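Chemist: Can you look at this prediction? I've put the sequence above it.
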Amino acid sequence: MFGRSWKTGVAAGAAGLVAALALGAGGAPAQAEDGVLKIGAPLALTGGLADEGKKQADVWKLWLEKVNAGGGIDVGGQKMKVEFIEYDYQTDGKRAGQMAEKLVTDDGVDVLMAPFGSGHTKIVAAVAERYQVPMLACVASSVSVYDQGFKYLFGTLAPNTGMAESMTDYFKAKVPELKKVAVYGRDDVFPKAMATALAASAEAGGLEVVYNELYAVGTMDHSAAISAIKAAAPDWVYMTGYTQDLILGRKQMADLGVEAPVVTMVTGPAYKEFTEGLGDLADGVTSSTWWHHSTAYTGATGAWDTTAGFYKDFTDAYAEDPDYVHASCAAAADVLVAAVQKAGSTDKAAVRDALAATDLLTFYGPIDFGDNGMNQGREMPIIQVQGDAIKVLYPAAIADAELQLVK
């Protein structure tokens, strides 16, 4: 699939979500439409990040159905239709930038939604900045993406550095005998940042970092590194990467007999693909995430006014629990609508200024962009696979289980 557009209809009889193919590269450019908010999204629908890209596509489809049911959005007392236009960039960073440029120059989108991951978000953000198009990033948490001086980039995830600090503090308190940690991270923007942050927070917390290495993108065998980790005899193994990296790493840890009471894989257990791919080997693995459906926000702005309402609609539609990718990306669409409503139009500069002034509560949680465009830090859940369930360990306000050491 090269492209796809999803539209919300406000005319009489437009009851469902209408799917249509967007014009390919050889077609005539799309013309600007009055009364339509056009959102462009380069997505990884094939390739190594296809699972993650599908999550974004699925939740935006659900969001559009919700908006459509209400007849569109109110802007200055008038109803405005909403259209999503997406292109598959095939998990190729260079192509992500090309698809973003096509969305701006050929399709005339009013705003861009960033793809999955900090690395590809950074590429697309450069395009958005060049054309001065507001961009919402819902799955990019590395500060290195937001320290480039971009004025049109805004992200709904809080900085990932806070995750490492809270996790170190939590495990030290729960496992007093924990002394040594091994850190093994993918050499990519987000996983590298998380590995670096964890090693720093562990050392600051008095733990000994007995192994600290990165692995190349595309690594298909972790056995040499895992053998070295085993020899270092850590109490805590902390690995970062994307789902398939972590599945392979956990299997090879079992094959090579690595036995550590605490095993963390960021952000593996946040995804059902991780637990489904590992079965019993996922049991006991911990992680950190930006959101969990047990949060109970009410009185929120957007398509869903409660966390529970979003959870019900999502599980009804997809028969599975939503994760932080779904929630953050749906909230990003809510934030965009609020900014357009505040601006009173789709004027890009006015929407950008309204985004910069955002301070609102969504079903996902509070959104308050800092000077660099990132959502402000807050307590983020620590989770663990326990049997067939994902349990929340921290913070105490939403915890539903105690830490279990890996057997």
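Modeler: That came through, no problem.
Chemist: CA atoms for contacts and neighbours, from now on please.
Modeler: Will do.
Chemist: Please report how far L112 lies from L256.
Modeler: Distance, L112 to L256, by Cα to Cα, to the nearest Å: 45 Å.
Chemist: Between the two, tell me which one has more neighbours.
Modeler: More crowded of L112 and L256, by other Cα atoms under 10 Å: L112, with 29 against 14.
Chemist: which strands and helices sit next to the host helix or strand of that one?
Modeler: Secondary structure assignment for L112, by DSSP states H and E: strand 111-113. In terms of contacts (3 or more Cα pairs under 8 Å, 6 or more residues apart in numbering; DSSP states H and E), strand 111-113 is packed against strand 36-43, strand 135-137.
Chemist: Mind putting the ones you listed into a markdown table with mean neighbour count and distance to T156?
Modeler: Converted to a markdown table, those look like this (neighbours: other Cα atoms under 10 Å; distance: least, Cα to Cα, whole Å):
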| stretch | mean neighbour count | distance to T156 |
| --- | --- | --- |
| strand 36-43 | 26 | 16 |
| strand 135-137 | 27 | 6 |
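Chemist: okay, pairing it with this:
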Amino acid sequence: MTDTRRGRFFEDFKVGDVYRHAIGRTLSETDNTWFTLLTCNTNEIHFNADYAAQTEFGRPLMNSCLTLSLVTGLSVEDISQNIVANLGWDKVTLPAPVFAGDTIYAESEVLETRPSKSRPGQGIVRVRTVLVATALLATACGASSSGNSPTTGAAIVFGAAVSLTGAQSKEGGLTKQGYDLWLDWINQRGGIVVNNVKHPVQIKYEDDQSDPNLSATLVQKLITDEKSQFILGPYGSAATATDAIIVERDGIPMVEANGAAQSIFSHGYKFTFGVLSPANKYLTGVLDMAATLNPKPSTIVMLSANDNFSLEVAKAVTEYAPSKGMQVLATKQYPAAAPDVSGLVSQAKALNPDILMNSGHLAEAININKAAKQLGLNAKIFAYSVGPSTPDFINALGADANYVVDGSQWTPQVKYKPSFYLSVSDYVKAYEAKYNSSQPPDYHVAESTAACLAFQKALENAGSLDATKVRDALASLDVMTFFGEIKFDSRGINTFKPMVVEQIQNGTHYTVFPTDVANGTPKYPTPAWSAR
């Protein structure tokens, strides 16, 4: 027997699929009048030509609910022919007016698929459907219409000076992974659509060798010699600070994902935007978690590198700890990227803190953990600002990485519902597939992808490649992504996105705080080194 069923079923939907719905529909004045009357809409803009002629539109507008209903109907054969129920619309935008005589086409992109939690054997599909309207074209042969598909334009060139060698090469490599993951995705779809022109994307990379001064020099090269139109940020606050000087002087927007120091944004810059939560949030969440534990830890020793980011993290801990009934016994500084911190760890051991914290980077976190074991510093909590979230931390320390906690910009357990791009779960799948990894991406990867998404949405909203218009679109951006909300305060900092706390348990990262996104509970207190 031939299967004559129409439409798709749950298993047919794949994230990233785009369906260009075959049927179009030309709207008429009669459609508009009847729909408006049937729905008791008394706004004369929809049915009174004299009234409408006096408005900025000059003629009657199609009822927007009619347009919404039509777009939904056009999508049925591809999207909802076989559904049990339409669960709703989470966002509807009306970016342009529709008039009688316009022909409506639509296309849908699959954003997320997941099994239903309440109905075994069924699933939920989330899609984004967009409308294309074209004026009715009269020809000698009669009336016809066609879809106004985007044309293809020149490539948009992004530049990025990233630490591919040097002390921060591990973090720099993760940054590049996040950029490249988005690059593949956007180019598979033909590029970024700007004012109905689809532009493929290029990212030109330079290796700043973990040197902030070299980073600034390379950013200037990317702008001047390599004709980069926009800049994706480097790894680290120090390099971001020097790069910000260049982009401000040249009037080129930069979106960065790995420079959390608020000092970067204290100069009144207009062209630098950071998608990540600022430095002062990195370890305060660990204190919030610690305050829920029994017995509650009460004393802290804070170790800190002397770069701006690390000092801001340490300062925030010192100021916040008393509000949680905790005392910072000492704050000890060391030169950034110091190869030996055993002396400071020995001083910390003498104070016998409940919590040993470090504000620094991956290499320093590894060295501090090794020194703590060697010297027998047995804290109840070991918490480091940067490092534990990366796979290199576990690879370097093995079982000694267990029990360490950190504040994380993102984990695969967050529950954001993005308005475009991939869902959280599909982002993890895309990363594991591209990089042949058995481990999910860490937050450095995710936040770097988020920087690209901010640029993408700003370019779409600006409808222009003009640097100033894109800068203005970034300043007004407010969008939900798999990484969380991207929205900037007047300084260009994303103060609107929270952080989470994760802990390494049996060689695996678990989100342990806050409880509403946790997939594990804190293992506390940390056993003494001799008991592990």
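Modeler: In hand now; what should we look at? For clarity, every value in this text was computed on a predicted model and none was experimentally measured.
Chemist: quick one: TM-score?
Modeler: With the length set by TM-score structural alignment, normalised by the length of the first structure, the two chains reach a TM-score of 0.89; 373 aligned residues with a Cα RMSD of 1.5 Å.
Chemist: I'd assumed A158 was in contact with M374 of the first structure.
Modeler: Yes - in this structure, M374 of the first structure is within contact of A158 by Cα atoms under 8 Å, at 6.4 Å.
Chemist: Give me the common contacts of the two.
Modeler: Common neighbours of M374 of the first structure and A158 (criterion: Cα atoms under 8 Å, 6 or more residues apart in numbering): S141.
Chemist: Please enumerate the strands of the stretch 251-400 of the first structure.
Modeler: With strands called from DSSP state E, counting those that start in this stretch, the stretch 251-400 of the first structure shows them at 262-266, 286-288, 359-362, 365-368, 382-386, 389-394.
Chemist: Of all the ones you listed, which one is nearest V143 of the first structure?
Modeler: strand 365-368 (15.7 Å; Cα to Cα).
Chemist: which bit of the second structure covers that closest one?
Modeler: With TM-score structural alignment applied, strand 365-368 of the first structure matches the range 484-487 in the second structure.
Chemist: what about S310 of the second structure, which helix or strand?
Modeler: S310 of the second structure belongs to helix 308-320, assigned by DSSP H and E.
Chemist: And the next helix or strand past that helix?
Modeler: strand 327-334.
Chemist: which parts of that next one are buried?
Modeler: Residues of strand 327-334 of the second structure classed as buried: 327-328, 330-334 (neighbour count, 16 or more other Cα atoms under 10 Å).
Chemist: Likewise for stretch 469-484 of the second structure?
Modeler: 469-475, 477-484.
Chemist: Trace stretch 111-128 of the second structure over to the first structure and give me the residue numbers.
Modeler: Taking TM-score structural alignment, stretch 111-128 of the second structure hits no residues over in the first structure.
Chemist: whoops, stretch 193-203 of the second structure was the one
Modeler: Using TM-score structural alignment, stretch 193-203 of the second structure pairs with 74-84 in the first structure.
Chemist: Quick check, T272 of the second structure in contact with A244.
Modeler: Yes - T272 of the second structure lies in contact with A244 (Cα under 8 Å); the separation is 6.2 Å.
Chemist: list the residues that contact both of these two?
Modeler: In contact with both T272 of the second structure and A244: M254, using Cα under 8 Å, 6+ apart.
Chemist: ok, back up a step: contacts for the helix or strand following the strand holding L112 of the first structure, please.
Modeler: Heading C-terminal from strand 111-113 of the first structure, the first helix or strand you meet, by DSSP H and E, is helix 118-131. Counting by Cα under 8 Å, 6+ apart, helix 118-131 of the first structure makes contact with 93-94, 96-97, 100-101, 104, 112, 114-115, 134-135, 137, 139-142, 145, 150-153, 188-190, all of which sit outside it.
Chemist: Pull out the buried residues from helix 118-131 of the first structure.
Modeler: By neighbour count on 16+ other Cα under 10 Å, the buried set for helix 118-131 of the first structure is 118-129.
Chemist: Pull up the aligned stretch in the second structure for that helix.
Modeler: Using TM-score structural alignment, helix 118-131 of the first structure lines up with residues 237-250 of the second structure.
Chemist: And that stretch against the first structure, how far off on average?
Modeler: Following the fit onto the first structure, the mean deviation recorded for stretch 237-250 of the second structure is 0.5 Å by mean Cα distance after the TM-score superposition for the first structure.
Chemist: now that stretch, how far from the chain's geometric center?
Modeler: In terms of Cα atoms, centre = their mean, to the nearest Å, the centre of stretch 237-250 of the second structure is set 21 Å apart from its chain centre.
Chemist: what does stretch 245-261 of the second structure give?
Modeler: With Cα atoms, centre = their mean, you get 17 Å for stretch 245-261 of the second structure.
Chemist: centroid residue for the second structure?
Modeler: Nearest residue to the geometric centre of the second structure (Cα atoms, centre = their mean): A450, 3.0 Å.
Chemist: where along the stretch 301-450 of the second structure do the helices fall?
Modeler: Secondary structure of the stretch 301-450 of the second structure (DSSP state H, counting those that start in this stretch): helices at 308-320, 342-351, 362-375, 391-397, 424-434, 443-462.
Chemist: TSV for those, including distance to F382 of the second structure?
Modeler: Below are these laid out as TSV (distance: least, Cα to Cα, whole Å):
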stretch	distance to F382 of the second structure
helix 308-320	14
helix 342-351	12
helix 362-375	8
helix 391-397	14
helix 424-434	27
helix 443-462	19
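Chemist: just these: most buried one?
Modeler: helix 443-462 (a mean of 24; mean count of other Cα atoms under 10 Å).
Chemist: can you name the residues of the first structure that it overlays?
Modeler: Mapping helix 443-462 of the second structure onto the first structure (TM-score structural alignment) gives residues 324-343.
Chemist: and the residue in the first structure that N369 of the second structure lines up against, what does it touch?
Modeler: In the first structure, the residue paired with N369 of the second structure is R250, using TM-score structural alignment. For R250 of the first structure, the contact set (Cα under 8 Å, 6+ apart) comprises 278, 281-282.
Chemist: Can you lay out those residues as a markdown table showing distance to D74 of the first structure?
Modeler: Shown next, in a markdown table, are the contacts of R250 of the first structure (distance: Cα to Cα, whole Å):
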| residue | distance to D74 of the first structure |
| --- | --- |
| L278 | 46 |
| L281 | 49 |
| A282 | 45 |
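Chemist: picking up where we left off before, tell me which of the helices of the stretch 301-450 of the second structure lies nearest to T129 of the second structure.
Modeler: helix 443-462 (15.8 Å).
Chemist: So which other helices or strands are in contact with that closest one?
Modeler: helix 169-188, strand 192-194, strand 254-256, helix 467-475.
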